[in-house]
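# After the sequence you'll find the predicted model.
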Amino acid sequence: MRASTNKVFYLGENLSREQLDFFNQYGFIHFRNFIDKETLHRVLQEVNDVQEYLISNNIDKVNGIPLKFGQDTDGKLLIQRIAFASQYSRFLSGLLKDPRFSTIIKLLSPFKGRIGEFEKDGLVVNHYVNTVNSAYNRLGWHTDSPRDLFLGSRILPMLNVGLHLDNCPFENGGLRVLPGTHTQNLFRLLFRKKYFIDNRPDKNEVGFDIQAGDLTVHDGRLWHRVQQSAFEGEASRRRVIYIPIVTGAYQPKDANSATPFYHKLAKLKKNPNGRINWSLSEGKTAVAQKKIA
């Protein structure tokens, strides 16, 4: 559903009063043309190089965060979610030094924020594509707050910053948000919807008309989901880099970090009888075997 709250802005050296007011009221904001075509091309190449490195070295988990595997349109192995991707790319790590990110941090005011390159799930690359064996083509309703509870800390505001690498008009699915829900009480934050299980559209949700190079920012307490594309194959491809901007105590992760419980929540699925089963996404070995078969 489209809504009047879906307004596009342009990010300069400073946030305008209008931009601050918009974000504070609705909990999200959309900036057009954050990076140019040349930078976009380099980002896509770096993402591809990171994927090839992870596959070639049989890496299926980074800093305790599992990677999600599927198949591309040509049947080749595809990593559909990469955590801490900047750990394998100097260019992606350097991209986070763009001074405009410091401007975005001001959206957390009065809290002091920082780019969580080594916290949460780090710089995440999401790669949505509809194929027969795609394991990651949508994401149910959720907020990013429960991860704080599972990590033993109180819920603090954070920003989820998405750099979009493909054109994605509203009709092609993509990010959906419930405006204003970042100010809800704790009960509504935890129980308004069934985390990751509920994929149903909401009459109050807002979608986006995305152009490659755009930036979206939403408060981590905002209810949001990813709508599955109405198309299949190449037309359904959507790649997004997500960068967490966090507050509170510094909590970096490393190769010895345990897998957080909230990643298991994302694998909850309903069976035909309406009951909930634990359903683990296919690992790269299973996908490869299916490909050979």
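Yep, that arrived. Numbers count the residues shown, from 1 in each chain.

# from here on, contacts and neighbour counts on C-alpha atoms
Fine.

# Please, where are all the strands along the stretch 101-250 of the chain?
For the stretch 101-250 of the chain, the strands defined by DSSP state E, counting those that start in this stretch occupy 114-115, 124-128, 139-142, 159-164, 174-177, 215-219, 224-227, 238-246.

# okay, now the one to match up with it:
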Amino acid sequence: MASSYPTFNLSEKLSVEQVNFFNQHGFIHFKNFINNDTVTSIVQASKEVESAWIDADVKKINGVPIKYGKDLDGKKIVQRFAFINQHHKALSGLLLDPRLSALLPLAGEGSRLGSEEKDGMVFNHYINGPESSFTKMGWHTDGLRDIFYGGKLHPMLNVGIHLTSQKKENGGLRIIPGTHKQSIYQMLFRKKYFLDNNADRSEISVLPEAGDLTIHDGRLWHRVAESSIRGEESRRRVIYIPIIAGKYAPKNENSPTVFYQRFAGIVK
């Protein structure tokens, strides 16, 4: 699986083969979840939210810091939106697709889309330019948050809806398959969280086309590799929505910024 992996089609019920593949490897890739027209409308919606947030000088949404950067022309842009589903109907409507409900059993009984929890629907906009502040993200697992706060380690899956086609040189998601089954010790100490962005001999590149959907277990070791291409060809947009199990914990405008997000500057 170092260089390639099978892809699937998503319907309103997962097949046994799909469930088994995900359980073994901790990720799965579905083709053609949305069409090109929908991709275009979602990107346009993000630009409308971006314009409103820049005009209002929004710093946080529900306690989550918003990451700003510069486009290739030096214009200010939002590079990481949090809870964007709460700010545009085109994005909240995307969550109503019944095929997303088919993914919930992968996280176990009582799982749900985290549209009001964690960081909600996150919209990432990567661009490798001279003034970009968001080009890569070092190795990490999402399970660290539960461990840090002394809570039970619940499954948290990341559903990615990809709005840009990419090749390996575009950077993007790298995962180490099977590490969702690792010990707590390995989850804590296998990598230097966020600081280590070096390639791992066991990693694979997730290479979607625009409109594809991927899902990976947050307990996997994963990173976002920097594009080796600069300029317009490096532009990449992707939405992430969490699937959560455990106690319902919605956020609102009065929610505090959690500890680890105070150090967001280490994430480039």
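In hand now; what should we look at? Treat the numbers as computed from the prediction; the structure is a model and nothing was measured.

# Ok, which of the strands of the stretch 101-250 of the first structure comes nearest Arg192 of the first structure?
strand 139-142 (9.3 Å; Cα to Cα).

# contacting residues around the closest one?
Residues outside strand 139-142 of the first structure that contact it (Cα atoms under 8 Å, 6 or more residues apart in numbering): 193-200, 223-228.

# Of those residues, just say which sits nearest to Ala235 of the first structure.
Comparing the contacts of strand 139-142 of the first structure against Ala235 of the first structure with Cα to Cα places Gln228 closest, at 12.1 Å.

# Counterpart of that closest one over in the second structure?
In the second structure, the residue paired with Gln228 of the first structure according to TM-score structural alignment is Glu226.

# and that match, how many neighbours?
By the criterion of other Cα atoms under 10 Å, Glu226 of the second structure has 23 neighbours.

# thinking again about what came up before, figure out which of the strands of the stretch 101-250 of the first structure is closest to Gly12 of the first structure.
Each of these has some distance to Gly12 of the first structure by Cα to Cα; the shortest is strand 215-219, at 12.7 Å.

# Read off where that closest one ends up in the second structure.
For strand 215-219 of the first structure, the aligned range in the second structure is residues 213-217, judged by TM-score structural alignment.

# compared with the first structure, how much does the matching stretch deviate?
Mean deviation of stretch 213-217 of the second structure relative to the first structure after superposition (mean Cα distance after the TM-score superposition for the first structure): 0.5 Å.

# So what's the gap between that stretch and the chain middle?
Distance, stretch centre to chain centre, for stretch 213-217 of the second structure: 9 Å (Cα atoms, centre = their mean, to the nearest Å).

# So Gln86 of the second structure sits against Ser92, correct?
Yes: look at Gln86 of the second structure against Ser92 with Cα atoms under 8 Å: they come within range, at 6.4 Å.

# hmm, back to that, buried ones from the contacts of strand 139-142 of the first structure, can you make that a ChimeraX selection?
A single ChimeraX command selects the buried members of the contacts of strand 139-142 of the first structure (16 or more other Cα atoms under 10 Å):
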select :193,195,196,197,199,223,224,225,226,227,228
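
# Among the contacts of strand 139-142 of the first structure, name the ones in helices.
Residues of these located in helices (DSSP state H): none.

# Please produce JSON lines containing the contacts of strand 139-142 of the first structure, extended by distance to Thr216 of the first structure.
Output for those, formatted as JSON lines (distance: Cα to Cα, whole Å):
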{"residue": "Lys193", "distance to Thr216 of the first structure": "23"}
{"residue": "Lys194", "distance to Thr216 of the first structure": "24"}
{"residue": "Tyr195", "distance to Thr216 of the first structure": "22"}
{"residue": "Phe196", "distance to Thr216 of the first structure": "21"}
{"residue": "Ile197", "distance to Thr216 of the first structure": "24"}
{"residue": "Asp198", "distance to Thr216 of the first structure": "23"}
{"residue": "Asn199", "distance to Thr216 of the first structure": "21"}
{"residue": "Arg200", "distance to Thr216 of the first structure": "22"}
{"residue": "Trp223", "distance to Thr216 of the first structure": "15"}
{"residue": "His224", "distance to Thr216 of the first structure": "12"}
{"residue": "Arg225", "distance to Thr216 of the first structure": "14"}
{"residue": "Val226", "distance to Thr216 of the first structure": "13"}
{"residue": "Gln227", "distance to Thr216 of the first structure": "16"}
{"residue": "Gln228", "distance to Thr216 of the first structure": "18"}
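
# Pick out whichever of the contacts of strand 139-142 of the first structure sits closest to Glu38 of the first structure.
Out of the contacts of strand 139-142 of the first structure, the member with the shortest distance to Glu38 of the first structure (by Cα to Cα) is Val226, at 27.1 Å.

# The closest one: what's it in contact with?
Applying Cα under 8 Å, 6+ apart, we find Val226 of the first structure in contact with 138-141, 173-176.

# hang on, the earlier thing: touching, the match of Gln228 of the first structure and Asn170? I think so.
Yes: the criterion here is Cα under 8 Å, and Glu226 of the second structure meets it with Asn170 at 7.2 Å.

# which residue packs closest to Val19 of the second structure, ignoring adjacent ones?
Residue nearest to Val19 of the second structure in three dimensions, not counting chain neighbours: Leu106, with 7.3 Å by Cα to Cα, 6 or more residues apart in numbering.

# Tell me which residue of the first structure lines up with Phe189 of the second structure.
In the first structure, Phe189 of the second structure lands on Phe191 (TM-score structural alignment).

# I meant Met156 of the second structure, not that one.
Looks like Met156 of the second structure aligns to Met158 there (TM-score structural alignment).
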